[in-house]
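>>> for reference, the sequence and a predicted model appear below.
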Amino acid sequence: MRWLDHREPVAQPLRGAIIALGNFDGFHKGHQAVAGEAIRWAHEEGRPSIIATFDPHPVRFFKPNVPPFRLTTLEQRQELYLAAGATAMLVFHFDKELAGTSAEDFITEILIERFGAHGVVTGGDFTFGQGAKGDVELLRDFGGEHGLKSRVVEAVEGGGEVVSSSRIREALREGDPQLAAQLLTRPFAIRGIVEHGDKNGRKLGYPTANLAIDKYLRPKYGIYAVTGRILATGEELNGAANVGIRPQFEPPKELLEPHFFNFDGDLYGQEIEVAFHYFLRGEAKFDDLDELTAQMKKDCERARRLLAEH
């Protein structure tokens, strides 16, 4: 799947495409509806389909000090867009120049001239251009005058409320990965390179694969039933993981530490993805290591049962 940069002209075979416009960080049910409409439209007319995203997220550009809130990396998004059936992923690199581009110039200079877009599909609340002055009406009227076609997909509901990235983030922060998975259509997953740690888990009989949480949203600190996937081999693993600052040990260090059942291989330096399925309990400090070890045994037994039922 091609990975396109908005600052560069689009190759001739991709001109005339239908573009799904949005940030699509979580690529949840609502995002999938917008992308699905763009892909269907493209197929009907024999055109390429492109799903766009922004990096960094515009909120991060304007408010660089906000806590991490990312639901996916660009690599994860590319895989999701490919699985949806898109021809290419288009990355808008959100910087001062793009932030200062008027909504009209975004349509004529970027969408039409640089990309040669035939049509765009957005959600009803999509905004763009300097000061977020562009909206679906401008795309329809001003864009239409310049030959750009557009379609709007209405919001998707789940559980009686509109599906949104904000709702998914709230669910994860509250320790409800099951609701997040329902809205995303898959579990929330953190991807990273396994790094060497203090090996405290190994000393206690529960070796862990340590991952930096990086720029991902922080789910509620605590213990989760998880699955892991080794990207190089595709091997799937079941386990229990702690995400948080490890209050039992000094100094505090924020990590994601999955322990995988029935696995004794070497994961150091490998890229893995850890998916959150069930929240078991909050992070806690115990009176001694024996008490901690006893609780870890209970956590792993419960995680095994839940994942077996899942």
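Arrived safely, thanks for sending.
>>> C-alpha only now, for contacts and for neighbours.
Noted.
>>> how about the strands of the protein, start to end?
Taking DSSP state E as the test, the strands found in the chain are 2-5, 18-20, 49-55, 88-93, 119-123, 149-153, 157-158, 161-162, 189-193, 222-230, 236-244, 255-260, 271-282.
>>> deepest-packed of the ones you listed, please.
Of all the strands of the chain, strand 18-20 has the most neighbours on average by mean count of other Cα atoms under 10 Å, namely a mean of 32.
>>> now that one: how far from the chain's centre is it?
20 Å (Cα atoms, centre = their mean, to the nearest Å).
>>> who are the packing partners of that strand?
Under the contact definition 3 or more Cα pairs under 8 Å, 6 or more residues apart in numbering; DSSP states H and E, strand 18-20 sits against helix 29-45, strand 49-55, strand 119-123.
>>> now the last one and strand 49-55, what's the angle there?
Using axes from the mean of the first three to the mean of the last three Cα atoms, to 10 degrees, the direction of strand 119-123 lies 50 degrees away from that of strand 49-55.
>>> and strand 119-123 with strand 149-153, angle?
Going by the same axes, to 10 degrees, strand 119-123 is angled at 20 degrees with respect to strand 149-153.
>>> included below, for side-by-side comparison, is a second structure:
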Amino acid sequence: MQVYYDIGDFEPLQNAIVTSGTFDGVHLGHQKILARLTETAQTFGGESVVITFWPHPRMVVSKDSQNLRLLSTLEEKIELLRQNGVQHLVVIPFTREFSELSSEEFIQQILVEKIGTKKLVIGYDHHFGRNREGSFDYLQQHAPRYGFQIEEIPRQEIEHITVSSTKIRQALLEGDTTIATELLGRTYTFTGIVVKGRQLGRTIGYPTANVHITESYKLIPVDGIYAVRVEVRGQRLNGVMSIGFRPTVNGKNRTQEVYIFDFNEDVYGEKMTVELVQYIRPELKFDGLEALTKAIEADCVAAMEVLGKAK
């Protein structure tokens, strides 16, 4: 997949099959669009093009942008789009100036002149341009004038639940990892750097890796204990994670700490990716370290059982 961070570097294609959107999380609904995009490109002998925007538009135009939490960083989104077979990815810097483009200007300047679109594939209820004024109906009415075809993918549902990034975020904030996994089509992940913490886990026989996520906008699920898999130094390992403030030891800052089963390597400074397989229980305050240790033992047993059943 070729990635373009400046649309000026993109040479218009002879037969571009295009879609556009924020694609936060690249969930099952997005995957349906991408599969159709790839299928259409193959049928028409064309090349697939995804147009996305960074920062996320809501980070630029929304009043609550500081509270926005995303399912994927730009790096994660690029990798997920690559895995879905996209041939060309255009990352358009989203600025206030860009947000003022009308739908007509977006179509003419981006889709027609810069990309050379021959067919546009969009998701259900997709809007674009200033104040989201552009719509499928608008495109359909004017497509002959622009010289490209337009196709809309119908609303996608899983067991009557509409697939959306918002529903996935809500599920993760409620500890519903089952729904989040179903709607994403995979386990939710985040990546960070292992940093030194208070190292209290070592004193009770459960040394943990404190995972620091540098992107403040990345969604961290609700506080609690999770069965997880981690990737570090090319290894994929099982473990149990605690997200929260560690009330038993009077923690002051929210942390993400992983106890990795049968692992005793020094990984400070290493990049670690965590897959949240299943939420086990909420974070609780225990009456001292002995009670905490017994709870961790039970959490490990529960996590091992979950991970033994998980694919």
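Yep, that arrived. Bear in mind that the values here come from a model prediction, so they are computed numbers and not experimental data.
>>> can you tell me the closest non-neighbouring residue to Gly158 of the first structure?
Distances taken as Cα to Cα, 6 or more residues apart in numbering place Leu183 nearest to Gly158 of the first structure, at 6.7 Å, with adjacent residues excluded.
>>> burial of the one you found, as a residue count?
Close neighbours of Leu183 of the first structure, defined as other Cα atoms under 10 Å, add up to 26.
>>> residue contacts, it?
For Leu183 of the first structure, the contact set (Cα atoms under 8 Å, 6 or more residues apart in numbering) comprises 28-29, 158, 163, 168.
>>> filter those down to the ones also in contact in the second structure.
Checking these against the second structure (both residues aligned by TM-score structural alignment, their matches' Cα atoms under 8 Å), the contacts still present are 28-29, 158, 163, 168.
>>> related to what we said a few turns ago, buried subset of the contacts of Leu183 of the first structure as a ChimeraX selection?
To isolate the buried ones among those in ChimeraX, judged by 16 or more other Cα atoms under 10 Å, type:
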select :28,29,163,168
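>>> if we take the contacts of Leu183 of the first structure, which one ends up nearest to Tyr81 of the first structure?
Of all the contacts of Leu183 of the first structure, Tyr81 of the first structure sits closest to His28, with 11.4 Å by Cα to Cα.
>>> correct me if wrong: the closest one contacts Ser165.
Yes. Between His28 of the first structure and Ser165 there is a contact at 7.4 Å, judged by Cα atoms under 8 Å.
>>> distance of Tyr259 of the second structure relative to Thr187 of the second structure?
19 Å (Cα to Cα, to the nearest Å).
>>> ok, now Val194 of the second structure?
Taken as Cα to Cα, the span from Val194 of the second structure to Thr187 of the second structure is 21 Å.
>>> which one of these two is surrounded by more residues?
Shown here are Val194 of the second structure and Thr187; by other Cα under 10 Å, Val194 has more neighbours (24 against 18).
>>> not counting sequence-adjacent ones, nearest residue to the more buried one?
Here the residue nearest Val194 of the second structure, using Cα to Cα, 6+ apart, is Val211, at 4.6 Å.
>>> which residues are in contact with that neighbour?
For Val211 of the second structure, the contact set (Cα under 8 Å, 6+ apart) comprises 191-195, 255-258, 272.
>>> can you rerun that using 7 Å?
By Cα atoms under 7 Å, 6 or more residues apart in numbering, Val211 of the second structure lies in contact with 192-195, 256-257.
>>> lining up the residues you listed with the first structure, which overlap?
Of the contacts of Val211 of the second structure, the ones still in contact in the first structure (both residues aligned by TM-score structural alignment, their matches' Cα atoms under 7 Å) are 192-195, 256-257.
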